[in-house]
Structures are given as C-alpha cells and as structure tokens.
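Peer 1: need a 3D model of the following:
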Amino acid sequence: MLTLVSGLAWTLVYLEAIRIGLRDRTYAMPVAALALNFAWEVTYAVVELRGGPSAQGVVNVVWALADTVIIWTYLRYGRAELPGFVTRPLFAAWSGLLFATAFAVQWLFLAHFGTHDATRYSAFLQNLLMSGLFISLYAARRGPRGQSLLIAIAKWLGTLAPTLLFGVLEGSGFVLGLGVLCSVFDLAYIGLLLRSRADPSR
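Peer 2: The predicted model follows:
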C-alpha cells in the first residue's frame, strides 16, 4: 500500500509539473533535482529490466518519459530566467554538464553501495535536495510562478510513504532521518504556497 501511494503521488508530481510548466512557460522542478531524478530513473530502469520485465522497471521508464517532457520545458524556457550573459552555447554547455554529472553521481552510488542500498540512499538524498531547492525556487521567482500546491503535497506524500516503509517498517535509521528532514522542508514549502494563496502580494 505504501509503495502504491508513493508511486501514485510521484506520478501526480510529474504530470502536474508538466501542466504547470507548459501553462506558465517555465520549468516546474528545480533543474539540479530534475537532472538527478532523470538519471536515477534511467539508471534503475536499465538495472531493473536487465533481468526481464518488472513492475518497478516499467514505472521507472514511465517516470523517465515524464521527466523528459519536464526537461524539454527547462531547455525551452530556462535560459530566459538567467542573466543576459548566459548565451545559448553557455546554457547548452552548462545543461550538458549538469545532466552528465547527475548520471555520474548515480553510477558512483551504484558502484559503491550496490543496487539495494544505492537506489534508496541516492533517492532520499536527492529528494532532500529537491525539497530545499523548491523553497529556493520560490524565493528566486519571488512567488509561486511555475509551482503548485498539488506538486508540493504530492511530493511530500510521495516521500513520506517510502520513509515509513524503509525507515520505520524496515528499520533504516539513515532513511528515516533523511525522510524526516524531507518532511520538514516539504511542509515549509507547502506553508509558503498556502501563504501566497492567502496573500498573493507575499
């Protein structure tokens, strides 16, 4: 049940991020977290499907395809949010370096920890990064443009469910600690979005 809740919640995050990005002509997920997410999904889709079809492998492929659309919104609209000295070639080089680094990080986790631990440790660490970056995105844009309460709540629930599964039921203190920190940042972000709804001038 917890796995199902997490899967559905994260699917909502991706679909809403696509919708909001296209509506507001921007990208709706912090790009560093987006790069790590995409690299995680591609890497572990290959790992999962290498031994034959599996439910998680198929889900990873679906998530990676959704992330591809979010990446397109970043490439299409992202440069406009940067200072003028960031030329198209510089933006392309920076983006390439960022995504290449994200894949390298995932492969280093996999090589060092093995599949079982790497999938969890990398997922929760990049999830914590994403939680903090959403708050930074709100601050940088001076409000909720390109963001949504549905993304914030679904992300929180999508992380809380595996925190309970791996951190509590399976007894991983490391995962539990990271999951609790994610919830702290996620709830703070939800609070920011609720505040902006109550008073759009803030």
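
Peer 1: CA atoms for contacts and neighbours, from now on please.
Peer 2: Fine.

Peer 1: can you give me the helices in the protein?
Peer 2: Remark: helices assigned in the chain by DSSP state H are 2-24, 31-50, 55-77, 88-140, 149-162, 173-198.

Peer 1: make TSV out of those helices and add mean neighbour count.
Peer 2: What follows is the helices of the chain, written out as TSV (neighbours: other CA atoms under 10 Å):
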stretch	mean neighbour count
helix 2-24	19
helix 31-50	20
helix 55-77	18
helix 88-140	16
helix 149-162	21
helix 173-198	18
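
Peer 1: residues touching stretch 59-76, excluding its own?
Peer 2: Under the criterion CA atoms under 8 Å, 6 or more residues apart in numbering, residues 11, 14-15, 17-18, 21-22, 25-29, 31, 34, 37-38, 41-42, 44-45 lie in contact with stretch 59-76.

Peer 1: switch the cut-off to 6 Å
Peer 2: Identification of contacts with stretch 59-76 by CA atoms under 6 Å, 6 or more residues apart in numbering yields 18, 27, 38, 41, 45.

Peer 1: pick out the most distant pair among the residues you listed.
Peer 2: Y27 and A45 (23.9 Å; CA to CA).

Peer 1: picking that back up, of the contacts of stretch 59-76, closest to A92?
Peer 2: Distances from A92 to the contacts of stretch 59-76, taken by CA to CA, are shortest for Y27, at 15.7 Å.

Peer 1: quick one: the closest one from Y77, how far?
Peer 2: 7 Å (CA to CA, to the nearest Å).

Peer 1: equivalent analysis for A111, please.
Peer 2: 35 Å.

Peer 1: same check, this time on P144
Peer 2: For P144, the distance to Y77 (CA to CA) stands at 16 Å.

Peer 1: ok, A66 next?
Peer 2: A66 sits 17 Å away from Y77, going by CA to CA.

Peer 1: quick one more, to check against the first:
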Amino acid sequence: MELFLTLVSGVAWTGVYAEAIRVGLRDRTYAVPAAALALNFAWEATYAVAELRTGLSAQGVVNVVWAAADIAIIATYLRFGRSQLPPFVTRPLFTLWNALLFGAAFAVQWLFLAHFGMHDGVRCSAFLQNLLMSVLFVALYAGRRGRRGQSMVIAVAKWLGTLAPTVLFGVIEDSPFVLGLGVLCSVFDLAYIALLARDPAATGD
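Peer 2: So this is what the prediction gives:
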C-alpha cells in the first residue's frame, strides 16, 4: 500500500509539472505560483539528495524527477514572470528578488531538516508548503481574473497528488498533524477545481 500511494502521488505530481510546463509555454506565463514553486524546488532538491544518500528508493527517484520538472517550470517563470510585474521592476531587481526567494526557500527546508530531522522534517515542510500552494492557486485565479496559465489537469492532479500522501502519512501512519493539513489542502484544492469548473474557458484544457 505504501508503494502504491507513493507511486500515485509521484504520477499525479509529475502530471502537474508536465501540464504546468505545457500551459506556461502555451499562455506565455508561469503556471505555478512563484513562492510555491521556489519551496517545491527546494524541497525536492533537498530531500532527493537526503533520500538517495541512504540508498535507492522510490521516493528518492520521484523527487529527482520532480526537481528536474521544476527546473523547466522555473525557466517559464524566469522568462515570462517579469512582464507581469509593474514597470519599475527592472531585470536586476527581478533577479535580486528571485535570488532572495529561492535562497529563503532552501533555507526554510534546511531549517526544517535540522530541527525536525528527516522523518518529521520531510512531512511537516511538505504539507505546510502544500497548503500554501493550494491557497496560492486560488489567489492566482483571482489575481489573473480567469484561467490564464492554469488548467483543470493541474487542479485535479494536484489534489490527487496531495490526497495520496495524506492517506499514507495521515491515516495509515496515524499523524493527526499531517491529516489535518491534508484535509485543509483538499478543501482549497476542491475550491480551486470548482472555480475552474465554473469558468467555461477552462473546459477546453
């Protein structure tokens, strides 16, 4: 069951990333909110190294695949992101902001790892930033006043990709903290799915 849920999460999140790359290039924008993207990349890079240092594992391989996909999404963000900001945000300022953003994201992951250790750090940081991503996707829809750079595939796959580890760590491993955060993620993920479902333009993804 553990391997099955890990693979479900891996396939679903890989679907999120593949679709985010496609939609970002199609709409000439980025399809994952910047703060969530930075935290995700930092998490995947950090824990891919940590997992693979102890030997080959399904989650370690999945993390490597996700980190590679994140690099492509980051490329769409760096290419198209500045054009969606006010004119006073020059390229040097945009570069400085991104250095701070991604630097802070890695610092957060390392602090979680140092304070909580591998077992709890990987779970606590993952579900906290997953909740942030769920909220930010709703904010992205509201901020863009529609589904530009978004799709139902991303929304549904993100929900399923979070639901599987919620069952694994929250229910099977009996972690009320993870279960609570996972339930909150589902609330916002389902709200986001409902927003896209009500938008006629989103049905043609």
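
Peer 1: residues in structure 1 matched by stretch 117-130 of structure 2, start to end?
Peer 2: Using TM-score structural alignment, stretch 117-130 of structure 2 corresponds to residues 114-127 of structure 1.

Peer 1: need the nearest residue in space to the aligned residue in structure 2 for L36 of structure 1, chain neighbours excluded.
Peer 2: In structure 2, the residue paired with L36 of structure 1 is L39, using TM-score structural alignment. Leaving aside its sequence neighbours, L39 of structure 2 sits nearest to A105 (CA to CA, 6 or more residues apart in numbering; 4.9 Å).

Peer 1: tell me the contacts of the equivalent of the one you found over in structure 1?
Peer 2: Alignment note (TM-score structural alignment): A105 of structure 2 maps to A102 of structure 1. The contact partners of A102 of structure 1, by CA under 6 Å, 6+ apart, come to 35-36, 39.

Peer 1: to which residue of structure 2 is T3 of structure 1 aligned?
Peer 2: Using TM-score structural alignment, T3 of structure 1 pairs with T6 in structure 2.

Peer 1: corresponding residue for N63 of structure 2 in structure 1?
Peer 2: In structure 1, N63 of structure 2 lands on N60 (TM-score structural alignment).

Peer 1: off-centre distance for stretch 150-168 of structure 1?
Peer 2: Relative to its chain's centre, stretch 150-168 of structure 1 lies at 12 Å (CA atoms, centre = their mean, to the nearest Å).

Peer 1: quick one: it aligns where in structure 2?
Peer 2: By TM-score structural alignment, stretch 150-168 of structure 1 lines up with residues 153-171 in structure 2.

Peer 1: list of residues touching the matching stretch?
Peer 2: 5, 9, 12-13, 16, 178-179, 182, 189, 193.

Peer 1: please determine how far the residue most central in space within structure 2 is located from A202 of structure 2.
Peer 2: Centroid-nearest residue in structure 2: N40, 5.1 Å away (criterion: CA atoms, centre = their mean). Look at N40 of structure 2 and A202 of structure 2: by CA to CA, they are 25 Å apart.

Peer 1: check P87 of structure 2 too.
Peer 2: 29 Å.

Peer 1: neighbour-wise, which of these two wins?
Peer 2: Comparing P87 of structure 2 with A202 by other CA atoms under 10 Å, the one with more neighbours is A202, at 17 against 9.

Peer 1: so who does that one touch?
Peer 2: Taking CA under 6 Å, 6+ apart, we find A202 of structure 2 in contact with L196.

Peer 1: can we see that at 7 Å?
Peer 2: 147, 151-152, 196 (CA atoms under 7 Å, 6 or more residues apart in numbering).

Peer 1: try A9 of structure 1
Peer 2: Per CA under 7 Å, 6+ apart, neighbours of A9 of structure 1: 154-155, 157-158.

Peer 1: distance to F124 of structure 1 added to those residues, as TSV?
Peer 2: Putting the contacts of A9 of structure 1 into TSV (distance: CA to CA, whole Å) gives the following:
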residue	distance to F124 of structure 1
A154	15
K155	12
L157	13
G158	11
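
Peer 1: and which of the residues you listed is nearest Y121 of structure 1?
Peer 2: The closest of those, once distances to Y121 of structure 1 are taken by CA to CA, is G158, at 15.7 Å.

Peer 1: which residue packs closest to that closest one, ignoring adjacent ones?
Peer 2: G158 of structure 1's closest residue in space is S6 (CA to CA, 6+ apart), at 4.1 Å.

Peer 1: quick one: that neighbour from L157 of structure 1, how far?
Peer 2: 7 Å.
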